[in-house]
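> Mind looking at a prediction? Sequence and model below.
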Amino acid sequence: MIKIGITGGIGSGKSVVAALLELSGIPVYIADTESKLLTATSPVIREKLITLFGEQLYTADGLDKKRLASHIFGNPERLEQVNAIIHPEVNRHFLAWTERQNTPVCAIESAILFESGFNRVVDTTLMVYAPMEVRIKRALERDVVSREEVIRRIESQLSDEVKKEKSDYVVFNDGKQALLPQITAFLTGLNT
């Protein structure tokens, strides 16, 4: 089975590309969604986070996301520790998920494909690129946040230039070039 890693910055259109792949019959694992679910439900993650931050991190309702955020906000070392707990579990979950797929190709969508190390378990990487202003506009339309917040989020991620350099294939989602022909060309190039 060929595993594709889809990445791109905030507002680049990763979800659109993932949806196009799904329409082509390729199952896509959405790492952000699954990561949130696992952080709330995985006994392994729960135990390690409690060891790091204390019992009060989980309430009767589950993970106290605000408390977790308060521990890691502005603290790169703590964020790294949390990521070192969560990313390996998401990685294991993704690999188990791939085993249940009955298709020659599957994919994982992750904004932090390279930062998390998920790129090491895929066969090829596909970056979705959009110009900065297009990304900001999309994020502002989608999320209830300020322009400054969007820019801060963008700056907290690996730069597009680095992602482009590390990726095997880049599709342009700039509103000028049609996505479908680019996706079709990418899929045609896979050795399935």
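Everything's here; your move.

> CA only for contacts and neighbour counts going forward, please
Fine.

> residue boundaries of the helices in this protein?
Along the chain, counting by DSSP state H, helices occupy 14-23, 31-41, 43-53, 65-72, 76-99, 113-116, 132-142, 147-156, 160-166, 179-189.

> want to compare, so here's the second one:
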Amino acid sequence: MSSPKLVGLTGGIGSGKSTVAKIFEILHIPVYYADDRAKWLMNFDQELKSKIQEAFGTDSYDSEGNLNRSYLASTVFSDTEKVAKINSLVHPAVRKDFEIWASHQNAPYVLKEAALIFETGGEKKLDAIINVSSPLKIRISRVLMRDSHRSLDQVNHIIDQQMPDEEKNERADFVIKNTDTKMLIPQVLAIHQKLTP
């Protein structure tokens, strides 16, 4: 069994990349959801847990050994140096986990769904990148509708941390335009045909 091509699926918050991932899954393409997996690894990967505790103190986990999200949110995510530090621990763990997972998949290609691929240099380990692109206004209204706990300021802050759509589109191998006027399924099918030998 030859190993599958590794394809990144990215897009800014509210771009609709999860919806696109679901369409690929209907085509029997395995999808690795990097953000969900990162949360799992931060709770269950002993090596990663000890590195996080070493870097941010024992308060990073509660007495049950679960990640202390509120502590990390208050101490880490307001400090760019600490964000860079936690990313430098979590991203390599996710990358390794993804490679192991991908090696067990029987498909022409697999998708790694992640908000930050170009921002973390993750594209170097992938064979191709698909960017889901959507107008900023539409993205913001989608997120505000979906995540009632987020304010407009918080959404704008997340967008500011991500690479601009135009730059992602230039660097990606494929671009899916998720607007109110373009159908997603034909765009996904066209890419699927190109990636399937």
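That came in fine, so what should we check first? This is a predicted model, so every value here is computed, not measured.

> Rebuild the helices of the first structure as a markdown table, extending it with mean neighbour count and distance to Ile2 of the first structure.
Listed next are those as a markdown table, based on neighbours: other Cα atoms under 10 Å; distance: least, Cα to Cα, whole Å:
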| stretch | mean neighbour count | distance to Ile2 of the first structure |
| --- | --- | --- |
| helix 14-23 | 17 | 13 |
| helix 31-41 | 16 | 17 |
| helix 43-53 | 15 | 28 |
| helix 65-72 | 13 | 35 |
| helix 76-99 | 16 | 10 |
| helix 113-116 | 18 | 16 |
| helix 132-142 | 16 | 29 |
| helix 147-156 | 14 | 30 |
| helix 160-166 | 16 | 18 |
| helix 179-189 | 14 | 11 |
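
> Now render those as TSV, adding distance to Gly5 of the first structure.
Output for the helices of the first structure, formatted as TSV (distance: least, Cα to Cα, whole Å):
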stretch	distance to Gly5 of the first structure
helix 14-23	10
helix 31-41	10
helix 43-53	23
helix 65-72	27
helix 76-99	11
helix 113-116	7
helix 132-142	20
helix 147-156	20
helix 160-166	12
helix 179-189	12
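
> Please identify which of the ones you listed is closest to Lys3 of the first structure.
When the helices of the first structure are compared by Cα to Cα, helix 76-99 sits nearest Lys3 of the first structure, at 8.2 Å.

> Give the aligned range of the closest one in the second structure.
Mapped onto the second structure using TM-score structural alignment, helix 76-99 of the first structure spans residues 80-103.

> With the first structure overlaid, how far apart is that stretch on average?
For stretch 80-103 of the second structure, the mean deviation from the first structure after alignment is 0.5 Å (mean Cα distance after the TM-score superposition for the first structure).

> Please name the nearest non-neighbouring residue to Ala31 of the first structure.
Nearest residue to Ala31 of the first structure in three dimensions, chain neighbours excluded: Ser110, at 5.4 Å (Cα to Cα, 6 or more residues apart in numbering).

> quick one, what contacts the aligned residue in the second structure for the one you found?
Using TM-score structural alignment as the criterion, Ser110 of the first structure maps onto Ala114 of the second structure. Listed by Cα atoms under 8 Å, 6 or more residues apart in numbering, the contact set of Ala114 of the second structure reads 8-11, 33-35.

> and which of those is nearest Asp160 of the second structure?
Gly11 (13.4 Å).

> Just give me the neighbour total for the aligned residue in the first structure for that closest one.
Taking TM-score structural alignment, the alignment pairs Gly11 of the second structure with Gly8 from the first structure. Using other Cα atoms under 10 Å, Gly8 of the first structure has 28 other residues around it.
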